[in-house]
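Visitor: The following block contains a protein sequence and its predicted model.
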Amino acid sequence: MTPLEPRKCAPRGTWVLAALMLVGGACEEPSRSEEPACEGWRPGDLVITELLPNPEGTDTGQEWMELYNPGRTAVDLRGLMLYSARVDGTQERAYLFEESVPVAAKDYVVLGDVRAGELPVHVDHSYGDALRVLGNAGGVVGLRCAEVVVDEVRYSKSGRAGVSRGYDGRRVPDAFDNDAPDGWCDTPASSDGGVRASPGAPNAACPELSGADAGVSTGTCLSPRTGLSRSVSRPLPGDLVLTEVMADPKAVADAQGEWVEVYARRDVDLNGVTLANESGGRSVLDAPPRCLEMRAGSYAVLAHGDEPSLNGGLPPVLGTFGFGLSNTAGPHALRLSLEGAVLAEATWTGAAVPGVSRQWEGTRECLAPEGARHGTAGERGTPGQENLPCAP
């Protein structure tokens, strides 16, 4: 890959508009109407494969990250948003690609924190100071197009400064698989003891772990998208949101027609996740060997059964649960958890209305609006889809 021409002023694509207002002359930020449009991107169109959050010496100006294009055609980063944050998602900073940055099919592009002078030979494009500095103890980096998260990874601390964190070179770069912590490692030392990083080139294989070093296996599953086996991408607290519940369907009996809707903020699998209610009912979601995949920005339906002729005509059901949902007034709760950690929770006190779901907009709760219809009997609710706004 040929490095781009060096910039003569600070990059403009930062999300922090207040800072941009201080930049004058030729580096002035264009108006919002001039910003490049972003559309047509899907999760997994680019994969984050390596990053150096803790260079030797001063971090400023030396950090970088590597992206891989797994597709069969070239793509252009123009219009995408690159972002970073702490591990908990706070203090997000972002950079908008306003210029053309092409990435050939099956090729890499390296993005760097270069704030002055020419680009180093290993960096293809500079995001300047837009991301400030990446957290050395771990954090989040990602790419998105509007609300579509193309890829996002949580990285952990490198063993020492100057060593990059790389996605295992034995694995095919995949935006689901790279969410699994066991797919990453400090770049191994080469046989000649050279630089422990490979920007713009395939990564080295991570060393095999054994004994106490192996830790707890995340398990594997078969991806319905690719047909290939991969590591389960385990959700963390905040990755999932409970958005809608149908506790009292009219079209069919409760035992066949109750359902719950889940929204994913990140690419995750629901394998091993527990759904439970306030009465002690609980079901572990799984469908071995299949991955219960959820793409970032998508909705999934959990129900008593996956046969539309029996469940009231629900859309495809991702997972099933066996306990019942209460129809009476009183304190109610649904929780998603994994190994004791609560991933998401929804609570309510009202009695169920027959044939009408209950939905949430952030912390706001309401019954599904009149215009929200689904299934064979046109019950009120939007399983597997974005909820209609609550009435004012």
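Guide: Structure's in. What do you need? What you see is a predicted model, and the numbers here were worked out from it, not measured in a lab.

Visitor: CA only for contacts and neighbour counts going forward, please
Guide: Will do.

Visitor: where along the protein do the helices fall?
Guide: 17-20, 254-257, 308-311 (DSSP state H).

Visitor: would you turn those helices into JSON lines with distance to residue 360?
Guide: Shown next, in JSON lines, are the helices of the chain (distance: least, Cα to Cα, whole Å):
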{"stretch": "helix 17-20", "distance to residue 360": "31"}
{"stretch": "helix 254-257", "distance to residue 360": "20"}
{"stretch": "helix 308-311", "distance to residue 360": "22"}
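
Visitor: quick one: which of those is nearest residue 295?
Guide: helix 308-311 (22.7 Å; Cα to Cα).

Visitor: by contact count, what packs against that closest one?
Guide: Other helices and strands packing on helix 308-311, by 3 or more Cα pairs under 8 Å, 6 or more residues apart in numbering; DSSP states H and E, are helix 254-257.

Visitor: And the helix it packs on, what does it pack against?
Guide: helix 308-311.

Visitor: And the contacts of the helix it packs on?
Guide: Applying Cα atoms under 8 Å, 6 or more residues apart in numbering, the contact partners of helix 308-311 are 252, 256, 257, 258, 303, 304, 305, 314, 315.

Visitor: and with 10 Å instead?
Guide: The contact list for helix 308-311 (Cα atoms under 10 Å, 6 or more residues apart in numbering) reads 249, 251-259, 303-305, 314-317, 375-376.

Visitor: Below is structure B, check it against A:
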Amino acid sequence: MEKHVVLSGVVLALALVGSACGLSFDEVEPDCEGWRPGDVVITELLPDPAGADTGQEWMELHNPGSSAVDLKGLLLYAARVDGSQERAYLFEESMLVEARGYGVLGDVRVEQLPVHVNHSYGDTLGSLGNTGGLIGLRCGDVVVDEVRYAGPIRSGVARIYDGRLVPDALDNDDTSHWCDAPAPGTGSGPRASPGTANPPCANPLGGADGGVSADAGVIADAGVPGDTCQSPGTSLLRSVSRPGPGDLVITEVMADPKAVADAQGEWVEVHALRDVDLNGVLLSDESGGGTPLNDKQCLEVRGGTPVVLARSREPSTNGGVRPVLATFSFGLSNSAGTHALRLSLNGGLLDEVTWTGAALPGVSRQLDPARKDALRNDVAGSFCSTPEGVLYNAVDRGTPGAENRPCAP
């Protein structure tokens, strides 16, 4: 998915729909800020309803984050597959999508919305293409999500993002991860799921329509490709949800435990700002040496939660640290000097923290919870020693996998 586009290319389209959206040439730039790619994800659309299209088309959005988002100020746009003939709609009023919830946008032309539609964009986008097209959302020049779809589109059948996959703004660019909504189990009823989680596609990923085999739930002995992993919840293969810069935050480091030896008891805590997998992520130190986090199973981290990476998985040998998502093999320095911990993916830096002081025996170095992002954890003073009395075993101070304590002013 393209991350950035130049907004000036839609000036004409905005002018054409200005009367419906209240836009003018002086108001082309949406009044929004802080949005990142993937903050909302397009997961379903109905470009060719049964009967007349006008007033019955819709598209579904999913919020993968841990807090509600407001679409006010965002620009919703639709165009041909090649991006031509774009038309756009500006959210001038508040439109909330709840955390890990869904919102449905429709071209409803009447005052009373149908039960499956949360917000109407009226006639501003015109008719969605029945032979293919693209739809997207952007904030200024940041594309939050954009998908292309291709025909043949079946009348009255929604096009869905495969319900076996974690909704992701990169993964939904792959057209093989979309399919016609399957018939309901009863054999009758609408072939769509607006406002709810999608069902799995009828054909497995990688088969004749882009799936891997008729038995997608079995992992071969040789392992799985680097871009897929086995869901711990369903045991089925799905695409890895890759983190980007700022999606992961290093929040706590235990370099010198007292209850057990360093080689068993060191650990690092990482906080995710959105749902991601750590498969393929490299944890490294200032020497450049590191450990790639590889596993057949998806190393899932839910947005808004911390996970622990440790030298050992076993609580009986690692000082009581549990649960441990993945392990690393290099040692953390206890001495004074310039030290760093980095998370990277395919050579791109995701997050880094640095420090110069020596490790305090039995005390973790923790990030103030009010500064939990990949920029503020770079600031001097954002980290402090875990306060006295905050123990995760009989002697070691720290909060592995739990909320950090505020640093003293």
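Guide: Looks like it arrived, so ask away. Please read these numbers as outputs of a predicted model, since none were measured by experiment.

Visitor: Once they're superposed, tell me the TM-score.
Guide: Superposed pair, TM-score by TM-score structural alignment, normalised by the length of the first structure: 0.59. Supporting alignment: 286 aligned residues with a Cα RMSD of 4.6 Å.

Visitor: which stretch among the helices of the first structure comes nearest residue 205 of the first structure?
Guide: Of all the helices of the first structure, helix 17-20 comes closest under Cα to Cα, at 40.9 Å.

Visitor: from the middle of its chain, how far away would the closest one be?
Guide: In terms of Cα atoms, centre = their mean, to the nearest Å, the centre of helix 17-20 of the first structure is found 27 Å from the chain centre.

Visitor: ranking the helices of the first structure by burial, who's on top?
Guide: Compared across the helices of the first structure, helix 254-257 shows the largest average neighbour count, a mean of 21 (mean count of other Cα atoms under 10 Å).

Visitor: Could you tell me where that helix falls in the second structure?
Guide: Matched against the second structure by TM-score structural alignment, helix 254-257 of the first structure falls on residues 262-265.

Visitor: Now do that stretch: everything it contacts.
Guide: Here stretch 262-265 of the second structure makes contact (Cα under 10 Å, 6+ apart) with 254-259, 310-321, 329-334.

Visitor: are any of these buried, and which?
Guide: Buried subset of the contacts of stretch 262-265 of the second structure (neighbour count, 16 or more other Cα atoms under 10 Å): 254-259, 310-314, 317-321, 329, 331-334.

Visitor: Enumerate every residue touching the nearest residue to residue 68 of the first structure once chain neighbours are set aside.
Guide: Of all residues not flanking residue 68 of the first structure in the chain, residue 108 sits nearest, at 4.5 Å (Cα to Cα, 6 or more residues apart in numbering). Taking Cα under 10 Å, 6+ apart, we find residue 108 of the first structure in contact with 1, 46-49, 66-70, 102, 124, 199-202.

Visitor: Mind doing that once more with 8 Å?
Guide: Residues in contact with residue 108 of the first structure (Cα under 8 Å, 6+ apart) are 66, 67, 68, 69, 200, 201.

Visitor: swap in residue 86 of the first structure?
Guide: Going by Cα under 8 Å, 6+ apart, residue 86 of the first structure touches 92, 135, 138, 139, 140.

Visitor: Look at the fourth one and say how many residues are nearby.
Guide: Each residue near residue 139 of the first structure was counted by other Cα atoms under 10 Å, and the total is 20.

Visitor: State the distance from the equivalent of it over in the second structure to residue 40 of the second structure.
Guide: When the second structure is aligned by TM-score structural alignment, residue 139 of the first structure is paired with residue 143. Residue 143 of the second structure sits 10 Å away from residue 40 of the second structure when distances are taken as Cα to Cα, to the nearest Å.

Visitor: Equivalent analysis for residue 118 of the second structure, please.
Guide: Residue 118 of the second structure sits 15 Å away from residue 40 of the second structure, going by Cα to Cα.
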